[in-house]
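Participant: pasting a predicted model and its sequence here:
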Amino acid sequence: MIVALAGGVGGARLANGLAGVLQPGELLVAVNVGDDFEHLGLTICPDIDTVTYTLAGLNDRERGWGVKEESWAFMDTLRKLGGPDWFALGDRDLAKHVLRTDRLRRGDTLTAITQDIARACGIVQTIVPVSDDPVRSIVETDEGALPFQDYFVRRRCEPVFRGIRYEGAETARPAPALLAALDDPALEAIVICPSNPVLSIGPLLAVPGIADALRRRRAPCIAVSPFIGGEAVKGPAAKIMRELGIAPGAAALAKPYAGIVDAILCDYDDPGAGTTMDGIRLIAADTLMRDDIGQRRLARVALALAAMLRKPA
């Protein structure tokens, strides 16, 4: 059993690499729900969908989000009718949002819905939301508080980032499948994917019980830095770090991950490579995932490092 914590495109890519090198049923991917929101009466779960599409081989690699070979008749009509068109919903993608929203209204859990959709897409590993309860990231900016999708999509991350809060996290309950996996004697490793530490992993760790479970874990925990050459491969992580007065790099992960991870895999040119910070070893590797081969290569490196750090039974 391997547990991966993921959010965003980088998280989905490494989760896909892990899925590609493990046997069916050996991987559980717990996904951020802090960027979920309600739009046009629908419950949208962008990170869950990105992970699902990527593991199913349905993701649009050029855009980095959504479904490949998508069509846009819904958005074209919505735009002509004067509806809000700032958040794109493709025709194929829309079906999943409608189904999810209908089942949530009928009382099904987000975990059950996510797993049913994954099975329907032919995914042989387990995908769960970090919680079935709503957690919503609110970004504090120089223009005031913005719901995450307003900051990320509508405003394209232009406002200056000042901080973030995770509404609902304090009362959210961890997904039972995630807690069970973290306490499973068969657990061999935990991998924190190269996701934005503030926007994707922060909401996950804010759910009560998860950080504690990670601290008392028996298996090694490896994090992969999303930064290469002082920049994020995808997304606004580097911009956010600079606006918080923190240099983008693996060292920026040491404080928030202290007591949770044993080692951080960082790119060879990372200034922190080869050092130890807050009790965490920063180990150099080729962390750029250019394609499926690169995803599997990095997955093997992370699992090999975990095996090296694993304590004898």
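Facilitator: Structure received.
Participant: please make it C-alpha for all contacts and neighbour counts, starting now.
Facilitator: Fine.
Participant: now whatever helix or strand G163 lives in: buried residues?
Facilitator: Assessed by DSSP states H and E, G163 sits inside strand 161-167. Judged by neighbour count using 16 or more other CA atoms under 10 Å, the buried positions of strand 161-167 are F161, R162, I164, R165, Y166, E167.
Participant: before we move on, what about stretch 183-191?
Facilitator: So stretch 183-191, judged by 16+ other CA under 10 Å, has buried residues L187, E188, A189, I190, V191.
Participant: okay, now that stretch: how far is its last residue from its first?
Facilitator: With CA to CA, to the nearest Å applied, stretch 183-191 spans 15 Å between its terminal residues.
Participant: quick one: contacts of that stretch?
Facilitator: Applying CA atoms under 8 Å, 6 or more residues apart in numbering, the contact partners of stretch 183-191 are 1-5, 181, 213, 217, 219-224, 302-303, 306-307, 310.
Participant: okay, one more to line up with it:
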Amino acid sequence: MTVVVLTGGVGGAKLVLGLANVMPPEEIVAIVNTGDDFEHLGLSISPDIDTLLYTLSGKANTVQGWGRAGESWGFMAALRELGGEDWFQLGDGDLALHVLRSMRLRAGDSLSVVTRAFAQAWSIGVTVLPMSDDPVRTRLDTAIGPLDFQQYFVRERCVPAVNAIRFDGADGASPAPGVIEAIAGADAILIAPSNPFLSIDPILAVPAIRAALLRASGPVVAVSPIVGGAAVKGPTAKLMTELGLAIDNHAIARHYRAVIDGLVVHAGDPAPADGLLILETDTMMTTLEDRIRVARATLALAESAGRRRSAV
């Protein structure tokens, strides 16, 4: 069985880790958002890819929710002494990843080649693919003017109201090698409970990826990021309000309706009734056992959706 997961950072990485504990990791392909990628202090940084690599290798700082466990901060202290920009935190261990990535990209390697090398170095069995080797950048039109994603998310702490979201470069971007083949050959395609507007939409904005999902033979199911009328983490609920959307599963279902067959929702939350298959479970993923439970539930819904597709 081959399972493809479209994912952003922290929430998506939890689902992928759960999957890797209930099925052979070699049968999982994670297609990761790169709209968050940016250059900072001369370094090429891929936050969502790095979160997935740290999580799957057991190196993630699970308390902080980002970065490496056991990190030290000597570089940042020295940077501040010299008056450098310190709004984006780079730990000493984290720097190794960014420096090596930057060196290899400048030498001509693609992001997918570099990512594969890191995954192999840390014995990660899951195939981790950037959505594209071409630059796609998430930009937000806000009340204080246009902001790059990291400026909005980290520097401004998601405070400015958002009027619109754009994915610069997406129209002309090609999927990274292996992305289309993985979608075409998947027995199931899962959309992680990552932010639909900031983490999943950049992936879907690459025309060939969206087209591949629409013609995929395997069922496509999503996990809602909404729990009790709020987002588990990040600015999902705030964005939905600012974009004129209700903070509920009905809005999530409408957002994904063109590409999904089913939706996993948090137990007790109102579920949409528009023909989608629905599975209710506790979608909070605090512990590894939680992540395994949500992974099993999502696979079960995908199996049901596959049977329904076959019966049509």
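Facilitator: Perfect, I can see it now. None of the values given here were measured: they were computed from a predicted structure.
Participant: sorry, back to before: mind putting the buried residues of strand 161-167 of structure 1 in JSON lines, distance to A177 of structure 1 included?
Facilitator: Output for the buried residues of strand 161-167 of structure 1, formatted as JSON lines (distance: CA to CA, whole Å):
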{"residue": "F161", "distance to A177 of structure 1": "34"}
{"residue": "R162", "distance to A177 of structure 1": "34"}
{"residue": "I164", "distance to A177 of structure 1": "27"}
{"residue": "R165", "distance to A177 of structure 1": "25"}
{"residue": "Y166", "distance to A177 of structure 1": "22"}
{"residue": "E167", "distance to A177 of structure 1": "22"}
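Participant: would you mind getting the average deviation of stretch 96-103 of structure 2 from structure 1?
Facilitator: For stretch 96-103 of structure 2, the mean deviation from structure 1 after alignment is 0.4 Å (mean CA distance after the TM-score superposition for structure 1).
Participant: give me the mean deviation of the strand holding G163 of structure 1 from structure 2.
Facilitator: Mean deviation for strand 161-167 of structure 1: 0.7 Å (mean CA distance after the TM-score superposition for structure 1).
Participant: packing partners for that strand?
Facilitator: Counting by 3 or more CA pairs under 8 Å, 6 or more residues apart in numbering; DSSP states H and E, the packing neighbours recorded for strand 161-167 of structure 1 are strand 136-141, helix 237-243.
Participant: tell me which of these sits most buried.
Facilitator: strand 136-141 (a mean of 21; mean count of other CA atoms under 10 Å).
Participant: name the single longest helix found in structure 2.
Facilitator: helix 288-311 (DSSP state H).
Participant: got a list of contacts for that helix?
Facilitator: 14-19, 21-22, 188-190, 218-223, 261-264, 277-279, 281-285.
Participant: nearest residue to the residue mapped onto L90 of structure 2 from structure 1 other than its sequence neighbours?
Facilitator: Aligned by TM-score structural alignment, L90 of structure 2 pairs with L89 of structure 1. When the adjacent residues along the chain are set aside, L89 of structure 1 lies closest to M75, with 6.5 Å between them (CA to CA, 6 or more residues apart in numbering).
Participant: so I44 of structure 1 sits against F37, correct?
Facilitator: Yes: contact criterion CA atoms under 8 Å: I44 of structure 1 and F37 qualify, at 5.4 Å.
Participant: ok, these two, which is more surrounded?
Facilitator: I44 (22 against 19; other CA atoms under 10 Å).
Participant: list the contacts for the more buried one?
Facilitator: So, once contact is read as CA under 8 Å, 6+ apart, I44 of structure 1 ends up touching D36, F37, E38, H97.
Participant: what do we get in structure 2 for the first one?
Facilitator: Yep, that's D36 of structure 1 we're talking about. In structure 2, the residue paired with D36 of structure 1 is D37, using TM-score structural alignment.
Participant: rewinding a little: which ones among the contacts of stretch 183-191 of structure 1 lie within helices?
Facilitator: Those of those lying in helices (DSSP H): A181, A213, A302, L303, A306, A307.
Participant: of those, keep whichever come out buried.
Facilitator: A181, A213, A302, L303, A306.
Participant: across to structure 2, which of the contacts of I44 of structure 1 hold up?
Facilitator: Among these, the ones still in contact in structure 2 (both residues aligned by TM-score structural alignment, their matches' CA atoms under 8 Å) are D36, F37, E38, H97.
Participant: in helices, which of these appear?
Facilitator: H97.
Participant: quick check: ChimeraX command selecting the buried ones in the kept ones among the contacts of I44 of structure 1.
Facilitator: In ChimeraX syntax, the buried subset of the kept ones among the contacts of I44 of structure 1 is picked out as below (16+ other CA under 10 Å):
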select :36,37,97
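Participant: before we move on, the earlier item: let me know the closest of the contacts of I44 of structure 1 to S137 of structure 1.
Facilitator: Of all those, S137 of structure 1 sits closest to D36, with 8.3 Å by CA to CA.
Participant: Three-state assignment for F74 of structure 1, please.
Facilitator: State at F74 of structure 1, reduced to three classes by DSSP: H, G, I helix; E, B strand; the rest coil: helix.
Participant: my read: it touches A88, true?
Facilitator: No: between F74 of structure 1 and A88 there is no contact under CA under 8 Å: 9.4 Å.
Participant: Y53 of structure 1 is in what secondary structure piece?
Facilitator: Using DSSP H and E, Y53 of structure 1 falls in helix 46-56.
Participant: buried residues in that helix?
Facilitator: P46, D47, I48, D49, T50, V51, T52, Y53, T54, L55, A56.
Participant: for the stretch 51-200 of structure 2, which segments count as strands?
Facilitator: Per DSSP state E, counting those that start in this stretch, the stretch 51-200 of structure 2 carries strands over the ranges 127-130, 137-142, 145-148, 162-168, 188-191.
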